[in-house]
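**Q** sequence first, predicted model second:
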Amino acid sequence: MNTIKKILAVIDPSKDKQIALNRSFELARKSGAQITAFLSIYDFSYEMTTMLSREERDAMRDAVINDRKEWITSLINQHGGDIKVDCQVVWHNRPFESIIEAVLEQNYDMVVKGTHQHDTLKSVIFTPTDWHLIRKCPVPLLLVKEHDWPAGGQILAAVNASSEEETHQALNHTIMKEAAYLADLIDGNLNLVNAYPGTPVNIAIEIPEFDAGQYAESVKAHHVATTHKLAEQYQVEPSHCYINEGLPEDVLPQVANQLDAELVVMGTVGRTGISAALIGNTAEHVIDSLNCDVLALKPQGYKSPLDKS
């Protein structure tokens, strides 16, 4: 991304306050980006009305779409006329697919969508649109909550600095570049967080002469060194680096709350299928624990399963 030229702002038809549209206007005023206010709607009853002809059903569907366009236009007009905003309403029974199709067809730089706490049980049985987008959206996905972005606020980049995998290293730099760009855009402060694993308990039990304390210190020193090296490349002071022992899904919310962060920027590997169901992504585990926005980024070269090109 590095610059934002086209934003797809996802409208929530069940809400009066459109936090994604509001955030999109904030970003557009600072970046000069164009916005498309996007709504995906579907009503199964219109498809099942067998007493009506196809033409009559189409006319009813078009009337619903036009009504929603008028409503969205009224929302846009509340923000004044200083930003170019388009309005797009599509009839589609899978919202996440319609969003990704729009991204692929019209080359948006960012998708902005409001989010909320998911019911844990429902999240297991019915995967929310957010989770589909975290896994499959090919461009940066900004999930917005009810948290302001004041000047001088805190942006937290979540990295895996010590990974030797090229994919992870490249993703670290993608995260840092986007976080640094947004910190500059909103006049915020850039911070890094790196979680590292604790000493495996079974090693200490199986090998009596194993020095758990020394091992823990050497692991921490390695993570501190690699995190500071990464931070230095983006002019981030060591005092803005948080290197904590624990699982990412525990460490990230703790540090974000400690800083009262406005935004967490993190990578997601885009797992789908069985591995996603069994393992899940860190971003999915973290998002419900954060009281701030999340920018989810894919590795370079990621191709969405919906991309048929």
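**A** Now that the structure is in, tell me what you want to look at.

**Q** going by C-alpha atoms from here, please, whenever you check contacts or count neighbours.
**A** Noted.

**Q** helices and strands around the lengthiest helix in the chain, which ones?
**A** Identified as the longest helix of the chain according to DSSP state H is helix 54-77. Helix 54-77 sits against helix 44-47, strand 85-91, with contacts defined as 3 or more Cα pairs under 8 Å, 6 or more residues apart in numbering; DSSP states H and E.

**Q** identify the residues contacting stretch 249-267?
**A** 147-149, 153-159, 171-172, 175, 178-179, 193, 195, 242, 244-245, 282-283, 285-286, 289-299 (Cα atoms under 8 Å, 6 or more residues apart in numbering).

**Q** at 6 Å instead, please
**A** With contact meaning Cα atoms under 6 Å, 6 or more residues apart in numbering, stretch 249-267 is reached by 149, 154-158, 286, 289-290, 292-298.

**Q** want to compare, so here's the second one:
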Amino acid sequence: MKIEKVLVIADQQDKQQSALAHAKSLCKRTGAKLHIVAFHYENLTKFAAKLNPEQQLDIQNKIISSGNKWLKSEIAQLSLQDHSSCEVLWEKDIVGWVKQHCESHAYDLIVKTGHRSEGLFYVPTDWHLIRNNLVPTLIVAEKKWRKKQTIMVSLDLGTHSKSKQELNQKLLDAGITFATNANMPLHICYSIPISPVLKDLGIIDKKTLVNDAKSRYLPIIETMLGDYDIPLANIHFKAGPASKVIPSVASKCSAGLVVIGSIGRKGITAKIMGNTSESVLGLLKTDILVVQPE
């Protein structure tokens, strides 16, 4: 995975400025060019009876001007002036703007601070970006990675879909890129599907299931890794639902970043069921890099 051009979504409400901090780190390690964008929007229609169009435009311009002053100050504090461009926009539909913008600009990565307090039918900007954008999206949880952390990649090794198999390679390539750039160990996780009913009846033995998966999929993983070498102990096979296995293994191996795929469900099915990436988004205490298939 190359990281040469990055779109950074800055959030003035984020006191830690986690997205900008990670963007600076990426810029330092990869030499990537950044385009930093901040969004502002206020519903001025409730003042329509008191404000004429000129007054509404004046308020909008003042908010944008204030936002520009703030963003340029943050960029200057991080010494990113020579490595970035920036703009502040009056825009309510952030996801729509990002999608349209990315269609005409070749970004390798989007970086955004995560907001993870969703209800069943509330789909925030993070989820929309995951579903609707074809650019890998880094949802940042912390300002910076701590020492002794790792990068963990979650693979769907049991899939027979060619697009998902290709996505597995993209995920691993992304994990290798981040692990190399951050000089952090790489871990690989595969959650083996298991029927709770068959397990409870003793028809399926978890240990046997895990051993069978190792013998079947370890050669595939080794081929996917190519010349990149990781200890066997860093490849984790665990039986259970991915939404529980991934956070569990991530915690066990002290992951600072989890790399996961998303197939982008749409409509009411997505709101009720979600994707695995969305299911674990609220459970993981790490950064999460979501990569979509081609």
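**A** Sure, I can see it. Here the structure is a predicted model, which means the values were calculated and not measured.

**Q** the contacts of stretch 249-267 of structure 1 in strands, which ones?
**A** Gln154, Ile155, Leu156, Ala157, Ala158, Asp293, Val294, Leu295, Ala296, Leu297 (DSSP state E).

**Q** pipe those residues into TSV and attach distance to Ser123 of structure 1 and neighbour count per row.
**A** Formatted as TSV, those follow (distance: Cα to Cα, whole Å; neighbours: other Cα atoms under 10 Å):
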residue	distance to Ser123 of structure 1	neighbour count
Gln154	29	22
Ile155	27	28
Leu156	26	30
Ala157	26	26
Ala158	24	23
Asp293	19	25
Val294	18	23
Leu295	20	25
Ala296	18	24
Leu297	21	27
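
**Q** specify which member of these is nearest to Ile35 of structure 1.
**A** For these, the residue nearest Ile35 of structure 1 by Cα to Cα is Leu295; the value is 17.5 Å.

**Q** and the closest one, what's its match in structure 2?
**A** Alignment note (TM-score structural alignment): Leu295 of structure 1 maps to Leu289 of structure 2.

**Q** can you tell me the closest non-neighbouring residue to its match?
**A** Closest residue to Leu289 of structure 2 apart from its sequence neighbours, by Cα to Cα, 6 or more residues apart in numbering: Leu138 at 4.3 Å.

**Q** work out for me the element the aligned partner of that neighbour in structure 1 sits within.
**A** Leu138 of structure 2 maps onto Leu142 in structure 1, with residues paired by TM-score structural alignment. Per DSSP states H and E, Leu142 of structure 1 falls inside strand 141-144.

**Q** other SSEs contacting that strand?
**A** strand 110-114, strand 293-297 (3 or more Cα pairs under 6 Å, 6 or more residues apart in numbering; DSSP states H and E).

**Q** quick one, the last one and strand 110-114 angle?
**A** Looking back up the chat, that one is strand 293-297 of structure 1. 140 degrees (axes from the mean of the first three to the mean of the last three Cα atoms, to 10 degrees).

**Q** list the buried residues for the longest helix of structure 1?
**A** If you call a residue buried by 16 or more other Cα atoms under 10 Å, then helix 54-77 of structure 1 has these buried ones: Arg57, Arg61, Val64, Ile65, Arg68, Lys69, Ile72, Leu75, Ile76.

**Q** looking at those, which one is closest to Val10 of structure 1?
**A** Ile72 (10.9 Å).

**Q** gap between the closest one and Phe25 of structure 1?
**A** 14 Å (Cα to Cα, to the nearest Å).

**Q** also Leu182 of structure 1?
**A** Leu182 of structure 1 is 14 Å from Phe25 of structure 1, by Cα to Cα.

**Q** same check, this time on Thr127 of structure 1
**A** For Thr127 of structure 1 relative to Phe25 of structure 1 (Cα to Cα), the value is 29 Å.

**Q** compare neighbour counts for these two and give me the winner.
**A** Taking other Cα atoms under 10 Å, Thr127 of structure 1 and Phe25 do not tie; Phe25 has more neighbours (24 against 12).

**Q** which elements pack onto the helix or strand the more buried one falls within?
**A** Assignment of secondary structure by DSSP H and E places Phe25 of structure 1 within helix 19-31. Packing contacts for helix 19-31 of structure 1, counted by 3+ Cα pairs under 6 Å, 6+ apart, involve strand 110-114.
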